[in-house]
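A.B. asks: Return atomic coordinates for the entry below.
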Amino acid sequence: MRTNRICQLLALFVLLALMIGIPCTSFADAAPPATTDPAASVPQTWQMLDYLAADYAGAVKHGEVVSTSEYAEMQEFARHTRERVLALPPSAATPVLRQQADVLIALIDAKAAEGDVARQAHLLADSLLQAYPIPTAPSRTPALARGADVYQAQCAACHGASGHGDGPAGVALSPRPIDFTDPSRADQRSALSLYEVITQGVPDTAMASYAGTLSADDRWSLAYYVGTFAYPRAAAQGEQAWHRSEKARGAITSASELARARVASLAEAMDTDQARLVLGYLRAHPQAVHEALAGIPLARARLAGSVAAYRKGATEQARQLALSAYLDGVEPVEAQLDARDTALRSRIETAMGAYRTALSQGGDADAAQAQADGVDGLLAEAQSLLAETAAGPMTTFLGALTILVREGLEALLVVVALLAFLRKAERHDATRYVHAGWVLALVAGAATWAVARYAIAISGASRELTEGLSSLFAAAVLLGVGLWMHQKSIGGRWQSYLKARMATALDRRSAWFVFGLTFISVYREVFETILFYTALWSEDQGLWMLAGLVVGALVLVLVAWLLLRTSRRLPLGLFFSLSSVVIAVLAIVLTGKGVAALQEAGWTGVTIAPVPSIDLLGIYPTWQSLLAQLAVALMLAIGFAVNRWRARAI
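C.D. replies: Just a heads-up that it's a prediction; the model follows:
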């Protein structure tokens, strides 16, 4: 009897489930375990959200349910998405993901507009990928010809030869195959969407998974090929639309961004028809993303994207795009621009830094637009300058010569000061540590060049951080050395110091100090110089660049010889005094350059100051760098005053 009642209850439950439209199989068949593997769960959850964004319009129109079963499925998917999010390993993004999932559920329950639900679903999907990164782009450029072959062999029987969903095998299927030529639905789909469907299949349909049948490269090629069906005009008109639209080039700057791009998202920055042309063209020619964006055009495109993001309230995205505009656009061509107009390059750096700071502080969007327009004007001037004055032999020669002399002079002064001091102290045994330091710095620089050229591309941020931190470290060391040398230059202290040092061997700590200071001072300049030369070398003027390098090296050797010869003739007291002043000035210069580099890397803000830019002295028109230099100058002044007071007190 009890068994019969249990069976009756089970039958009643199944009947109720059928009445409210719960499908027998779906994306949500099995609840995820307490903690799921992101590598397996995130792609499925992302696909579910993408499906929801595209198909919600088939369930609700203008606030009214047009398909009860579809609407119930949308509600189920939204709730199951929240469960999957909470089942992922906890992270700092978990509260945000939970909140976004709750908003999505509330929108669907309220029968919100199709566009609002689609945007929220895509927002949650994008946040999910940021919190739990998975591969979202092909490992190599998709081959559209291969995609066409795969489509005809695997897909045309159901989807039709031209993607209308009318293939001979498809007309008998229920539900019918998707019509890839429907632009309203295609506008909500990305190449990544199509790839995930091909990879995982679609439950409750005849669409099976091809993960075991096709390679990942073939699935990506097929996804890109299928993604062109809805945009037939793109082949003829898309190329012009892509090259003319700075907003599009600012929004799609990498293989990952192209794989995730949708017409619906691009249409927020341009009209829908233009977005269809651009995306249709890029899916047919994915290599165009890398061909079109480089240098100043990339910087201008990222700047335009930054302003658009700021107007939408996405402040952090706007700031990151603004930072990328400099690091990925301006910084790689800094050497070419520096060789033509150093002042313009300096104004661009300062203006872009000030714009980033303004974004971080918030404020009126129109004011940000005006500031960005000023930056864009400088970038346009730079773009015109670089286009009109293509590097000739003499330009390359002078650029290589100027860069080496300018960058090498600071390191040379440190090395010469150390050698002169050791010779004055008759510590010839210690000079080998100085020579070892600068030789190893050159070797390390050559290794950096090899790695940068053949293994990895050193990012602008990494370069600026390396320059900035090493400059500040060297400035701190030189600050101490300058105060110490000044102390020995007064009251005859240098005489007793030299007598003590000549009587004992150089200890291990002092030896490593001399080596470390030499290495850091030289490597910082070598690092920057090599990356400048890498940029110049791309202009196909290798022999003239090499000639500039050789002449610059000879100039530095001549300067070193003159300084060392002059130092030998100086009285010891005067030598200590002059050396302390030179090293103190170098500490101030490196402080300014270090802060400027950190500003360019986005580590600190930029507030414009009414002073000229003097790169040789490390003076830049920002209050942050000037105040840092003032602080070092005050420490030196106080230290020098204390040294004199102590000398009089003895």
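
A.B. asks: CA only for contacts and neighbour counts going forward, please
C.D. replies: Fine.

A.B. asks: can you pull the contacts of Leu144?
C.D. replies: 221-222, 224-225, 284 (Cα atoms under 8 Å, 6 or more residues apart in numbering).

A.B. asks: try 7 Å
C.D. replies: 221, 224-225, 284 (Cα atoms under 7 Å, 6 or more residues apart in numbering).

A.B. asks: Please flag which of these sit within helices.
C.D. replies: Applying DSSP state H to these, the entries found in helices are 221, 224-225, 284.

A.B. asks: okay but Leu104 is in contact with Gln120, surely?
C.D. replies: Yes. Between Leu104 and Gln120 there is a contact under Cα atoms under 7 Å: 6.0 Å.

A.B. asks: How about the residue nearest to the spatial centre of the chain: what's its closest non-neighbour residue?
C.D. replies: Central residue of the chain (Cα atoms, centre = their mean): Ser324, 5.4 Å from the mean position. The shortest distance from Ser324 to any non-neighbouring residue, by Cα to Cα, 6 or more residues apart in numbering, is to Arg302 (6.9 Å).

A.B. asks: Where does that neighbour fall, secondary structure wise?
C.D. replies: Arg302 belongs to helix 295-311 when assigned by DSSP states H and E.

A.B. asks: and after that helix, which helix or strand comes next?
C.D. replies: Using DSSP H and E, the first helix or strand after helix 295-311 is helix 315-324.

A.B. asks: Could you pull out the buried residues of that next one?
C.D. replies: Residues of helix 315-324 classed as buried under the neighbour-count rule (16 or more other Cα atoms under 10 Å) are 315, 317-324.

A.B. asks: And stretch 299-311, by the same measure?
C.D. replies: Buried-residue list, stretch 299-311, by 16+ other Cα under 10 Å: 299-311.

A.B. asks: who's in contact with His243?
C.D. replies: So His243 contacts nothing (Cα under 7 Å, 6+ apart).

A.B. asks: quick revisit: which one of Leu104 and Gln120 has more residues nearby?
C.D. replies: In this view Leu104 and Gln120 are compared by other Cα atoms under 10 Å, and Leu104 has more residues nearby, 27 against 19.

A.B. asks: Does the more buried one belong to a helix, a strand or coil?
C.D. replies: State at Leu104, reduced to three classes by DSSP: H, G, I helix; E, B strand; the rest coil: helix.

A.B. asks: ranges for the helices of the stretch 1-150 of the chain?
C.D. replies: 2-19, 38-55, 68-87, 94-109, 114-131, 144-154 (DSSP state H, counting those that start in this stretch).

A.B. asks: can you list those in TSV and add distance to Leu412?
C.D. replies: Putting these into TSV (distance: least, Cα to Cα, whole Å) gives the following:
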stretch	distance to Leu412
helix 2-19	82
helix 38-55	52
helix 68-87	58
helix 94-109	53
helix 114-131	46
helix 144-154	55
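
A.B. asks: Can you say which of those is nearest to Val514?
C.D. replies: Val514 lies closest to helix 114-131 among the helices of the stretch 1-150 of the chain, at 45.8 Å (Cα to Cα).

A.B. asks: want to put them side by side, so please do this one too:
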Amino acid sequence: MSSNSYFAFLNTISLTKRHLYAAFMLFFMVLSSFSVSASPEQQTKIKQIAQLAEYVGVDYVAAVGDGKVLDADEYQEMTEFSNVIISQATLLTSNTNEFDIVKTHAQTLHSIISNKGSVEEVRAASSVLRESLLKFMPQLSLPNSLLPIEQTKALFSANCSMCHGPSGKGDGPLAKNLTPEPTNFTNEERATNRSLMGLFDAVSNGIEDTPMVAFTQFNEQQRWSLAFYVGSLAFQSVEQPKNVEQNITASQIVNLNPAQLSVGLNDTQKQYVQWLRGNPEHLFSAKKDPISVTRTQLLAAQQAHAKGNYSQASDLSISAYLDGFELVENNLNAYDENLRKSIEVQLMDLRKTFKEEKDTAIVNEKVTAALAQLAKASNMLNETKLTDSALLSASLVILLREGLEALLVVIALMTVLIKTKRQDALKYVHVGWIAALIAGGLTWAAAQTLIEISGASREVMEGPP
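C.D. replies: Now for the predicted structure:
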């Protein structure tokens, strides 16, 4: 066992009541952010509307141009899908009329298509409709890792290439006999307006009234791997830009398409978005410094707030603490408790500020102050960071201490049994400590190989020491 792994294991069992309380608070905060609890039937309709809206936004370019129908079949399909969107949106009901905004956006998209509006208008309306649906949709369970790329390619070749072609260009042997024709995943314009969530839904549920069927035989990791793979094909030639700090999360890259993610960004930042879509493994393989995660999420929250996305900014600020700073609280506390408390108070204040404060100047001032304190904490932790050998020695000392305590307990039990002439029960003591060793080893192995705990998930699992 490496020293870092053992320290991580020790950290998972050094738990406090404060963490459990924080988990419950987060749970209620998340609950309060959803004004509608959609039923399973409504969630199905919502997902279908989102999927069709994205499909229309991508394919409309082949149907209409300059106010004229370019392809009658394509335009008929766009009209049909917009009618389905209206029909499904009409069936969404709630006591507080929360779905009215969805119905309004659905009607707007339908009207633009009926009037043969421009591609830009349709895509803008499609994007607005999808964004209005996101808060009603259940949170997708994002993968902790993707399949190795060779396995994903083999999966695609065996199950998708007959229609989409070996390279994903939509030119498979069956393509010409299908209506509509299979998607060309290498088309950059289409890919720029297609989200990974839409691709995952297409793989998982198929697309109604098209030859695209649901691949229900695949497990979730396989479906996600296929979605990330086909979503990367149009951007694999994009080079990674230099000196661009990452502020895009896996959740953002999944829910939003590159066009939405690129709003308000400069050319270099837009290139980074495309590179990330072409190299999604970067989202899963990188082991990030908790302070860097906190900094990244705060900057992303600041950017979302500047665009008026206050709810998203609040969510990102919560992630800044749970997936970042909370992981180094104990370490920092050992060196400067006042600094730890100061940062904790700042992050708490920022969570409220992002949600309630509309003045960007006030937000920017508070973010700058928090970043300065985080830089100080980062320098302190890096300067006082123990070497691997020191960590290993400390881990072994703790292991020795815990082992001696367990040994004393076992010896005490055995002494009592011998004194009371119950030697026949000694075998149960031996079975107990041997089973404990095996269980401990299995628990550690499971924690290392099977479980990937995010900040929010870890909070729910933690309890008193």
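
A.B. asks: Quick check: TM-score for this pair?
C.D. replies: With the length set by TM-score structural alignment, normalised by the length of the second structure, the two chains reach a TM-score of 0.67; 369 aligned residues with a Cα RMSD of 3.9 Å.

A.B. asks: just to revisit the earlier point, give me the buried entries from the contacts of Leu144 of the first structure.
C.D. replies: Buried among these by 16+ other Cα under 10 Å: 221, 224-225, 284.

A.B. asks: just to revisit the earlier point, mind telling me what the residue nearest to the centre of the first structure corresponds to in the second structure?
C.D. replies: Residue correspondence to the second structure (TM-score structural alignment): Ser324 of the first structure is matched to Ser319.

A.B. asks: elements contacting the longest helix along the first structure?
C.D. replies: Ranked by residue count, the top helix of the first structure under DSSP H comes out as helix 393-424. Judged by 3 or more Cα pairs under 7 Å, 6 or more residues apart in numbering; DSSP states H and E, helix 393-424 of the first structure is in contact with helix 431-454, helix 508-537, helix 542-569.

A.B. asks: Make TSV out of the ones you listed and add mean neighbour count.
C.D. replies: Formatted as TSV, these follow (neighbours: other Cα atoms under 10 Å):
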stretch	mean neighbour count
helix 431-454	17
helix 508-537	20
helix 542-569	16
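
A.B. asks: right, and the ones you listed - which one's nearest Ala343 of the first structure?
C.D. replies: Ranking these by their distance to Ala343 of the first structure (criterion: Cα to Cα) puts helix 508-537 first, at 17.0 Å.

A.B. asks: That closest one vs helix 393-424, what angle?
C.D. replies: Here helix 508-537 of the first structure runs at an angle of 170 degrees relative to helix 393-424 (axes from the mean of the first three to the mean of the last three Cα atoms, to 10 degrees).

A.B. asks: For helix 508-537 of the first structure, which helices and strands make contact with it?
C.D. replies: Checking 3+ Cα pairs under 7 Å, 6+ apart, helix 508-537 of the first structure ends up next to helix 334-340, helix 393-424, helix 431-454, helix 460-489.

A.B. asks: Specify the next element, helix or strand, located C-terminal of the first one.
C.D. replies: Translated: helix 334-340 of the first structure. Next along from helix 334-340 of the first structure, by DSSP H and E: helix 342-361.

A.B. asks: how big is the angle separating whichever helix or strand comes after that following helix from helix 315-324?
C.D. replies: Per DSSP H and E, helix 342-361 of the first structure leads on to helix 365-388 as the next helix or strand towards the C-terminus. For helix 365-388 of the first structure against helix 315-324, the angle by the same axes, to 10 degrees is 20 degrees.

A.B. asks: After superposing, tell me the mean distance of helix 365-388 of the first structure to the second structure.
C.D. replies: Compared with the second structure after fitting, helix 365-388 of the first structure deviates on average by 2.4 Å (mean Cα distance after the TM-score superposition for the first structure).

A.B. asks: what comes up buried for that helix?
C.D. replies: Across helix 365-388 of the first structure, burial judged by 16+ other Cα under 10 Å covers 365, 368-369, 371-372, 374-376, 378-379, 382-383, 386.

A.B. asks: Just name the closest of the buried residues of helix 315-324 of the first structure to Ala125 of the first structure, please.
C.D. replies: Gln317 (16.4 Å).

A.B. asks: which ones are touching that closest one?
C.D. replies: By Cα under 7 Å, 6+ apart, the contact set of Gln317 of the first structure is Ala309.

A.B. asks: distance of it from Ala372 of the first structure?
C.D. replies: 15 Å (Cα to Cα, to the nearest Å).

A.B. asks: got it, and Gly238 of the first structure?
C.D. replies: 28 Å.

A.B. asks: What are the contacting residues of stretch 227-238 of the first structure?
C.D. replies: 163, 180-183, 186, 191, 276-278, 280-281, 283-284.

A.B. asks: And the furthest pair within those residues?
C.D. replies: Among those, the pair separated by the greatest distance (Cα to Cα) is Gly163 and Val278, at 20.1 Å.

A.B. asks: which of those two has more neighbours?
C.D. replies: A direct count of neighbours by other Cα under 10 Å for Gly163 of the first structure and Val278 places Val278 higher, at 27 against 24.

A.B. asks: Now the buried members of the contacts of stretch 227-238 of the first structure.
C.D. replies: 163, 180-181, 186, 191, 276-278, 280-281, 283-284.

A.B. asks: out of these, who's nearest Glu114 of the first structure?
C.D. replies: Using Cα to Cα, Ala186 comes nearest to Glu114 of the first structure of those, at 14.6 Å.

A.B. asks: what's the matching residue for the closest one over in the second structure?
C.D. replies: Under the alignment (TM-score structural alignment), Ala186 of the first structure maps onto Ala191 of the second structure.

A.B. asks: try Met352 of the first structure
C.D. replies: Here Met352 of the first structure is matched to Leu347 in the second structure, going by TM-score structural alignment.

A.B. asks: Distance check, its match against Lys366 of the second structure.
C.D. replies: 9 Å.

A.B. asks: now swap in Gln346 of the second structure and tell me
C.D. replies: Computed as Cα to Cα, the Gln346 of the second structure to Lys366 of the second structure distance reads 8 Å.

A.B. asks: quick one: stretch 548-560 of the first structure aligns where in the second structure?
C.D. replies: With TM-score structural alignment applied, stretch 548-560 of the first structure matches no range in the second structure.

A.B. asks: what does that stretch contact?
C.D. replies: Residues from elsewhere that reach stretch 548-560 of the first structure, judged by Cα under 7 Å, 6+ apart: 397-398, 400-401, 404-405, 412, 416.

A.B. asks: hmm, which two among those are most spread apart?
C.D. replies: Within the contacts of stretch 548-560 of the first structure (distances taken as Cα to Cα), the two that end up farthest apart are Phe397 and Val416, at 26.6 Å.
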